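Student: using only what follows, build the 3D model:
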Amino acid sequence: MIRYTLTRLVLLLVGLVVASVLIFLALRVLPGDIATLIAGTSSTPAQIAAIRQQLGLDQPLFTQFADWIGGVVRGDLGTSLRTGSTVASELAEKAQVTVPLGIMALTIALVFSIPLGVLSAMRRGRPEGTGLSVGAQALAAVPVVWAGMMLVVVFAVWLGWLPAQGFPRAGWADPWAAFRALILPAVTIGIVEGAMLFRFVRSATLQAVGEDYVRTAAAKGLTRDQALVRHGLPNVGLSIISVLGLQIAGIIVGAVIIEQLFSLPGIGRMLVADVAARDLPKVQGELLALTAFVLVIGFFVDLAHRIIDPRQREAS
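Tutor: Predicted coordinates for the structure are as follows:
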């Protein structure tokens, strides 16, 4: 287990290095001169040159990358050109919205998809199983923006139960208001991601039904459903753990869109605004932080799968 952990840790570090190189190069190949775009059309050549020097754009690419990655290693993700604040401090502030939103959305997706996916598989060929499968297919095809707009129309406009947009100025100092502001965005992401996870859970459950150990348990006197619940579902749970990393990545992508739709002051909305403003140091830090978060989640998912599944430990 120690060797496996060290191997995965090395792969994590390699992934971070590759991601940092790709992020750095991708932002350098954007059309137009970044210094000119930041300075504006009415700027003088001297002002443009000063901005290029401030950003280090007059240095070779390798020197620029080395300076940036050296700051990252020291915990310095850069400083925003627009606000003058450090990227790390602004990420920490916006994470107070995005992280709870992601946790709520993931919880909704799991609560919605796991029991219904298992039920649909256990009732395969029956009306309720077919209805659940068709409903999940329909939800998975719904654009997340359209789903959010429909929820706003129903629960904010017609019923008036929840706020349509915004986040309380006091933040989590007013926990109930903050929680209510995140309900509709979390449900929007949760039902769409949950519909996709539903199909995976259903498929994994159907596969477990056909396994020899489930048939053997049924031959010893258990019903098919009892054999599946006692012996098949633990293996379904291992399969779910394997795809959690992808689900979390999907939730992060969904949060970028949903924060725009619901006017939430989170990381996704900040990233879109910074890309539009060509705030290069801040965009670099934000993209690297998000990539690192996804890779770290994948690292812990792999470790959890290794610890829980005895077959992998025995194989090693």
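Student: when you work out contacts or count neighbours from here on, use the C-alpha atoms and nothing else.
Tutor: OK.
Student: leaving out sequence neighbours, find the closest residue to Ile307.
Tutor: Residue nearest to Ile307 in three dimensions, not counting chain neighbours: Arg313, with 7.5 Å by C-alpha to C-alpha, 6 or more residues apart in numbering.
Student: helices or strands up against the host helix or strand of the one you found?
Tutor: Per DSSP states H and E: Arg313 is located in helix 310-315. Contact partners of helix 310-315 among helices and strands, from 3 or more C-alpha pairs under 8 Å, 6 or more residues apart in numbering; DSSP states H and E: helix 280-308.
Student: which strands and helices sit next to the helix it packs on?
Tutor: Packing contacts for helix 280-308, counted by 3+ C-alpha pairs under 8 Å, 6+ apart, involve helix 2-28, helix 87-122, helix 233-261, helix 267-276, helix 310-315.
Student: now the second one, please; I'll put the structures next to each other:
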Amino acid sequence: MDVYADNPSVSQEALDQMKVALGLDQPLPVQYTKWVTAFVSGEWGYSIRTARPVTTEIAERLWPTVLLGGSSFLLALLVAVPLGILSAVRRYSSVDYGITFMSFLGISMPVFWLALMLQLLFSVHWRILPSAGMQTIGDGSLPDLLRHLLMPALILAFASVAGWSRYMRSSMVEVLSQDYVRTAKAKGLTERKVVYRHALRNALIPVITVVALDFAGILAGAVITETIFAWPGIGRLFIESMNGRDYPVLMALMMLGSFALVVSNVLADLAYAAADPRIRYD
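Tutor: The predicted structure follows:
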């Protein structure tokens, strides 16, 4: 309502009629009950900026975010876990120090700065990758999509790899010092079998928690990355709605973010049981 209240051309009588039409003249508990009921039933209202249904606005942006987030998540997972294992197995070596240095560099490096540097290098100087968007107008082919996806996916993956590899190393170092690991080595098993068959599953338990929480954030929308690369996803929709004071869309996005967090925690619990058979949910 404050969007219209700030407009001098809207009379007080029109504001009062609008309050009645929107149900804002009713007590807060009644308003909240109606809002929850409507949200659960999929009636999320209309966007103030575009006058389109909120569900339509979000549905159009959901696939780009899932594509970007899923790609960066898989890439980060495939890189962070082996790096963490290698750093733990070769701890206090030059390899460990190199991985540690790169990890701390990635953790401390601002994402927006790295994104701008990649755009400057690959899009401005070398002109081999597009700087923004999801596809070239009039193209829409798979290679064109992958070229647009590469830089934002690398940015998101780099930020995740830096943190996940440190958690993986810390957890693996702790597991490798356990008695059963030393027993496995004493039996003559190769280092590869000891690490991947006996130590890895137990070392994954703490890492799963961190990965699950980050996964929820990725699904909720990478706000900075999507804005810099003009990626038409949930994160960019959030910024546009915030700048346009589009409260129905903002509320829906916040609820979806909460839902993604709950889903990621459920998936983490299932992953615990898969990683460690001793964990059971009765």
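Student: still on that earlier bit, closest one to Gly70 of the first structure among the helices and strands packed on helix 280-308 of the first structure?
Tutor: Judged by C-alpha to C-alpha, the one of those that comes nearest to Gly70 of the first structure is helix 2-28, at 11.6 Å.
Student: any buried residues in the closest one, and which?
Tutor: Judged by neighbour count (16 or more other C-alpha atoms under 10 Å), helix 2-28 of the first structure contains these buried residues: 8, 12, 16, 19-20, 23-24, 27.
Student: now, which of those residues sits nearest His231 of the first structure?
Tutor: Using C-alpha to C-alpha, Arg8 comes nearest to His231 of the first structure of the buried residues of helix 2-28 of the first structure, at 29.5 Å.
Student: ok, the residue nearest to that closest one when sequence neighbours are not counted - contacts?
Tutor: Among residues not flanking Arg8 of the first structure along the chain, Phe299 sits closest, at 6.7 Å (C-alpha to C-alpha, 6+ apart). Each residue near Phe299 of the first structure by C-alpha atoms under 8 Å, 6 or more residues apart in numbering is listed here: 8-9, 12.
Student: please give me every residue in contact with the residue sitting nearest the centre point of the second structure.
Tutor: The C-alpha lying nearest the average C-alpha coordinate of the second structure belongs to Ile218 (C-alpha atoms, centre = their mean; 0.7 Å). By C-alpha under 8 Å, 6+ apart, the contact set of Ile218 of the second structure is 69, 73.
Student: aligned partner of it in the first structure?
Tutor: When the first structure is aligned by TM-score structural alignment, Ile218 of the second structure is paired with Ile251.
Student: what about that match, distance to Val152 of the first structure?
Tutor: Plainly put, Ile251 of the first structure is 19 Å away from Val152 of the first structure if you go by C-alpha to C-alpha, to the nearest Å.
Student: what helix or strand is the aligned residue in the first structure for Thr33 of the second structure on?
Tutor: In the superposition onto the first structure, Thr33 of the second structure corresponds to Ala66 when matched by TM-score structural alignment. Secondary-structure assignment from DSSP H and E places Ala66 of the first structure in helix 61-73.
Student: once aligned to the second structure, how far is that helix on average?
Tutor: For helix 61-73 of the first structure, the mean distance from the matching residues in the second structure following superposition reads 1.2 Å, by mean C-alpha distance after the TM-score superposition for the first structure.
Student: angle of that helix against helix 280-308?
Tutor: Relative orientation of helix 61-73 of the first structure versus helix 280-308 (axes from the mean of the first three to the mean of the last three C-alpha atoms, to 10 degrees): 60 degrees.
Student: okay, now the residue nearest to Ile307 of the first structure: neighbour count?
Tutor: The criterion is other C-alpha atoms under 10 Å. On that basis, Arg313 of the first structure has 12 neighbouring residues.
Student: how about Ser42 of the first structure?
Tutor: Residues near Ser42 of the first structure, counting by other C-alpha under 10 Å, number 8.
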